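Participant: mind folding the following:
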Amino acid sequence: MTDPSPGIDDLLRTLAPQVVGVLTRRYGDFATAEDAVQEALLDAVTQWPVEGLPRNPRGWLIQVAGRRMTELVRSEQARRRREDVVAGQQPADRLTAPPADAGGGADRDDTLTLLFLCCHPELSPPSAIALTLRSVGGLTTGEIARAFLVPETTMGRRISRAKQRIKETGTAFRMPDAAEWPARLDAVLHVLYLIFNEGYTSSAGPDLQRVELAREAIRLTRAVHALLPDDAEVAGLLALMLLTDARGPARTGPDGGPVPLAEQDRGRWDAAAIAEGVALVTAALPRGPVGPYQVQAAIAAVHDEAPTAEATDWPQILALYGVLARISDNPLITLNRAVATAMVDGPAAGLALLAGPPDGLAGHHRLYAVRAHLHELAGDRAAAIADYRAAARRTASLPERHHLSLCAARLANR
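Facilitator: So this is what the prediction gives:
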């Protein structure tokens, strides 16, 4: 298969959810529409680099995917007829093959509707992430499998089960109504947040970051923000991603290992992304109600606007973590709040917050890593070494394991 140029690749990822949306809205069969579009994308990847871009790329994809959908539906009808003959039964209700003309109404953008469908509350977060990346993000099953370090067949089954589950729910292809909106938008934002986090700091494997996942999360969140420009939490999530991702160029050292925030070369941070993120969260906060993504974005903005690590306004960060804990407390917030507390009131105060491990973090490597850092600040070298080593044993990220082991060795060799 011919590799697409970056321009074609970006175009296909933008058009893929729009074409899935057109076919799903027209024929009411998301699973088959998604399969048909995947086949059309493969055709485009093969033909466009050789033959050149069609005059109307979106219309080309709709037409080709519409033909593929007809073939898939007819194949399914034939399979069912064979099964009926073997079983000696009368034909059951049939799928109806879509008409050949799939062009009508093709100008409508159903990307947000499709995103809500892929983030259906009946799906587990891993299934929703996989389905979102394929159907809305335009990634191939192989790309998603590689990103999450699982075999392609395993990821294919996960996506197939997710599509089947949506089919079983009988969910219509439409935007949620007023009663469904808050929970469904929360689910969409949560899935995008999880995709970004996995891209920004990989949970396992040889790479600290999976840049393509982080960028895809930002792209999809931009699409949601464009459709819901007045939603403060959507703006907050986009701001959080931009402000966090802006530090990406300085996050890794020459060996690919992590560089702590206080040691990063801030001259390598993306100033344009920081400016955009600050503007977004500054405009979002007064609109209210204030949600967790806006508060996290405000914290990220305080970090990013500090010219040096020493100039960081830790009292303001600690106050914001207090607000965040009241809105949406979770173990990771407790960890970060402990660090902020240590920077304001001393490491002993931060360690006191972690005296009893927060629910859900007992045995987690991040708990040990934070405690190690605070023990080091407190001058308790032995405790810091023990916790650095414990954290290294518990992480599945190879760069993090190497970094934590080096921290322990550095202290042990003093």
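Participant: contacts, neighbours, all on C-alpha from now
Facilitator: Noted.
Participant: isn't residue 262 right up against residue 309?
Facilitator: Yes - with contact defined as Cα atoms under 8 Å, residue 262 and residue 309 form a contacting pair (5.1 Å).
Participant: so for those two, which sits in the more crowded spot?
Facilitator: A direct count of neighbours by other Cα atoms under 10 Å for residue 262 and residue 309 places residue 309 higher, at 15 against 12.
Participant: so who does that one touch?
Facilitator: Applying Cα atoms under 8 Å, 6 or more residues apart in numbering, we find residue 309 in contact with 261-263.
Participant: switch the cut-off to 6 Å
Facilitator: Each residue near residue 309 by Cα atoms under 6 Å, 6 or more residues apart in numbering is listed here: residue 262.
Participant: next SSE downstream of the longest helix seen in the chain?
Facilitator: The residue-count maximum for a helix in the chain (DSSP state H) belongs to helix 57-87. Where DSSP states H and E defines the elements, the next helix or strand beyond helix 57-87 is helix 111-118.
Participant: to compare against the first, here's another:
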Amino acid sequence: MNEALLRSLTPSVLGVLVRRGADFAAAEDAVQDALVEAIRVWPTDPPRDAKGWLVTVAWRRFLDATRADAARRRREDVVDEEPAPGSAPAVDDTLQLYFLCAHPSLTPSSAVALTLRAVGGLTTRQIAQAYLVPEATMAQRISRAKRTVSGVRFDQPGDVATVLRVLYLVFNEGYSGDVDLASEAIRLTRQLASAIDHPEAAGLLALMLLHHARRAARTTPDGSLVPLAEQDRGRWDTASIAEGVEILQAALARDQLGEFQAQAAIAALHADALVAEETDWVQIVEWYDELARLTDSPVVRLNRAVAVGEADGARAGLAALAGVDESVPRYAAVAAYLHERDGDVVAAARLYAEAALKAPNLAERDHLTRQAARLNSLR
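Facilitator: Okay, the predicted model is just below:
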């Protein structure tokens, strides 16, 4: 069973049902039923047209559910006649579906959660982990969001900024999490950037390309994490870097700076260094200052502390870190790194061990555990 194929087809199949008149919640239920049926049937009887098969089965499930519910009889004018089975239209509704999930009637957090679940294919558990909330809480949030957009016309777009945030979070989940959605996020962002005249859409695309260019060097063959400073830069994708820099320069020239353009500028400075020692940390700190003014994000201030530590020394980095809330994810890992740079091996080992316990994934946990063990062996 090709789970990647099912994941890639899910949003377009869902989009077809919504465009035909199904409300969002009912359409998603029907698509989930079709996916379950595909997992059961395809191993022994694979279809010639996978998308067409899913559309046909999902639409039939939607019809069955609608006709069985007396309270929904008013929809019969939409579902009286079932389209004949056959090839699904070669239309990609995925991006439009992102806009539906980013409808103004939803809060930004609900829009992101709904899109990650319905379009991105992430589980409720994965989304809850990203938001640092209990899974039950996230399930309720997603259910409320689905009810809110049920009945919303498919041609009513949502907020561009929210769609960009959704794409950004999908990319981050695909880049470093359990589900590989990075390439899909790049494809959709490229499509969005070509469809709308928006410098932040271009900035986000540049950011994704610059980060994705380093992907091959981020881990060893056994899956161990490789820190940026230790990566084999010969394995970076120079074509993606060049494209990302070109897109970023065009966006910055419009003088409408946004957070994604600022983040992309930082990534471009890292990509510009042939070796880690050549990294222009002074400029990176300046861009983090711009980013902090744009977002006032504690995560930005945390990353800025690292950059300050590289540009001005570990003591300066620790002073910058003092203004960051200790509850911010990866705070302990940054504190450990700066304390080690400052020569406090005991504190660094303790903080690396603490950070390992809070790590969001196994690769990061193993890396931090090894760092703690390395320092403990020196004592």
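Participant: TM-score for the pair, please.
Facilitator: Once superposed, the chains reach a TM-score of 0.82 (TM-score structural alignment, normalised by the length of structure 2), with 369 aligned residues with a Cα RMSD of 3.5 Å.
Participant: give me the helices and strands touching the longest helix of structure 1, please.
Facilitator: Applying 3 or more Cα pairs under 6 Å, 6 or more residues apart in numbering; DSSP states H and E, one finds that helix 57-87 of structure 1 makes contact with helix 30-51.
Participant: around the residue mapped onto residue 353 of structure 1 from structure 2, count how many other residues there are.
Facilitator: In structure 2, the residue equivalent to residue 353 of structure 1 is residue 320, according to TM-score structural alignment. Other residues near residue 320 of structure 2 come to 19 when the count uses other Cα under 10 Å.
Participant: next up, the contacts around residue 320 of structure 2.
Facilitator: Residues in contact with residue 320 of structure 2 (Cα under 6 Å, 6+ apart) are residue 305.
Participant: any idea which element it lies in?
Facilitator: helix 314-321.
Participant: that helix: average distance to aligned residues in structure 1?
Facilitator: Taken over the aligned residues, the distance from helix 314-321 of structure 2 to structure 1 averages 1.3 Å (mean Cα distance after the TM-score superposition for structure 1).
Participant: so the helix or strand following that helix matches what in structure 1?
Facilitator: Heading C-terminal from helix 314-321 of structure 2, the first helix or strand you meet, by DSSP H and E, is helix 331-341. Mapping helix 331-341 of structure 2 onto structure 1 (TM-score structural alignment) gives residues 367-377.
Participant: can you give me the distance of the spatially most central residue of structure 2 to residue 156 of structure 2?
Facilitator: Of all residues in structure 2, the one closest to the mean position by Cα atoms, centre = their mean is residue 170, 2.0 Å from it. Relative to residue 156 of structure 2, residue 170 of structure 2 is positioned 22 Å away (Cα to Cα, to the nearest Å).
Participant: ditto for residue 228 of structure 2
Facilitator: Residue 228 of structure 2 is 42 Å from residue 156 of structure 2, by Cα to Cα.
Participant: next one: residue 304 of structure 2
Facilitator: Look at residue 304 of structure 2 and residue 156 of structure 2: by Cα to Cα, they are 39 Å apart.
Participant: compare these two (neighbour count), which wins?
Facilitator: Under the criterion of other Cα under 10 Å, the comparison of residue 304 of structure 2 against residue 156 puts residue 304 first, with 23 against 12.
Participant: and residue 338 of structure 1, what pairs with it in structure 2?
Facilitator: Under TM-score structural alignment, residue 338 of structure 1 pairs with residue 305 in structure 2.
Participant: so who does its match touch?
Facilitator: Counted by Cα under 6 Å, 6+ apart, residue 305 of structure 2 has contacts 317, 320-321.
Participant: quick one: the helices in the stretch 251-379 of structure 2?
Facilitator: With helices called from DSSP state H, counting those that start in this stretch, the stretch 251-379 of structure 2 shows them at 259-272, 281-295, 298-312, 314-321, 331-341, 345-357, 362-376.
Participant: trace residue 4 of structure 1 over to structure 2, please.
Facilitator: Using TM-score structural alignment, residue 4 of structure 1 pairs with residue 2 in structure 2.
Participant: could you check how far that match is from residue 277 of structure 2?
Facilitator: Taking Cα to Cα, one finds residue 2 of structure 2 at 43 Å from residue 277 of structure 2.
Participant: then residue 212 of structure 2?
Facilitator: When Cα to Cα is the yardstick, residue 212 of structure 2 and residue 277 of structure 2 sit 22 Å from each other.
Participant: quick one: which of the two has more around it?
Facilitator: Counted by other Cα under 10 Å, residue 212 of structure 2 and residue 277 do not tie: residue 212 has more neighbours, with 21 against 10.
Participant: how about the nearest residue to the aligned partner of the more buried one in structure 1, chain neighbours excluded?
Facilitator: Aligned counterpart of residue 212 of structure 2 in structure 1: residue 245 (TM-score structural alignment). Nearest residue to residue 245 of structure 1, sequence neighbours excluded (Cα to Cα, 6 or more residues apart in numbering): residue 200, at 7.1 Å.
Participant: one step back: which SSE is the residue nearest to the centre of structure 2 in?
Facilitator: Here residue 170 of structure 2 is covered by helix 160-176, with elements defined by DSSP H and E.
Participant: elements contacting the next helix or strand after that helix?
Facilitator: Note on helix 160-176 of structure 2: by DSSP H and E, the next helix or strand toward the C-terminus is helix 182-195. Judged by 3+ Cα pairs under 6 Å, 6+ apart, the packing partners of helix 182-195 of structure 2 are helix 160-176, helix 199-212.
Participant: let's have those in JSON lines, adding distance to residue 59 of structure 2.
Facilitator: Converted to JSON lines, these look like this (distance: least, Cα to Cα, whole Å):
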{"stretch": "helix 160-176", "distance to residue 59 of structure 2": "27"}
{"stretch": "helix 199-212", "distance to residue 59 of structure 2": "34"}
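Participant: deepest in the core, which of these is it.
Facilitator: helix 199-212 (a mean of 27; mean count of other Cα atoms under 10 Å).
Participant: got the contact list for it?
Facilitator: Identification of contacts with helix 199-212 of structure 2 by Cα under 6 Å, 6+ apart yields 189, 193, 240-241, 244, 247-248, 251, 260-261, 264.
Participant: that one vs structure 1, mean deviation?
Facilitator: On superposition with structure 1, the mean distance recorded for helix 199-212 of structure 2 (mean Cα distance after the TM-score superposition for structure 1) is 1.4 Å.
Participant: now that helix against helix 182-195, angle please.
Facilitator: Per axes from the mean of the first three to the mean of the last three Cα atoms, to 10 degrees, the angle that helix 199-212 of structure 2 makes with helix 182-195 is 150 degrees.
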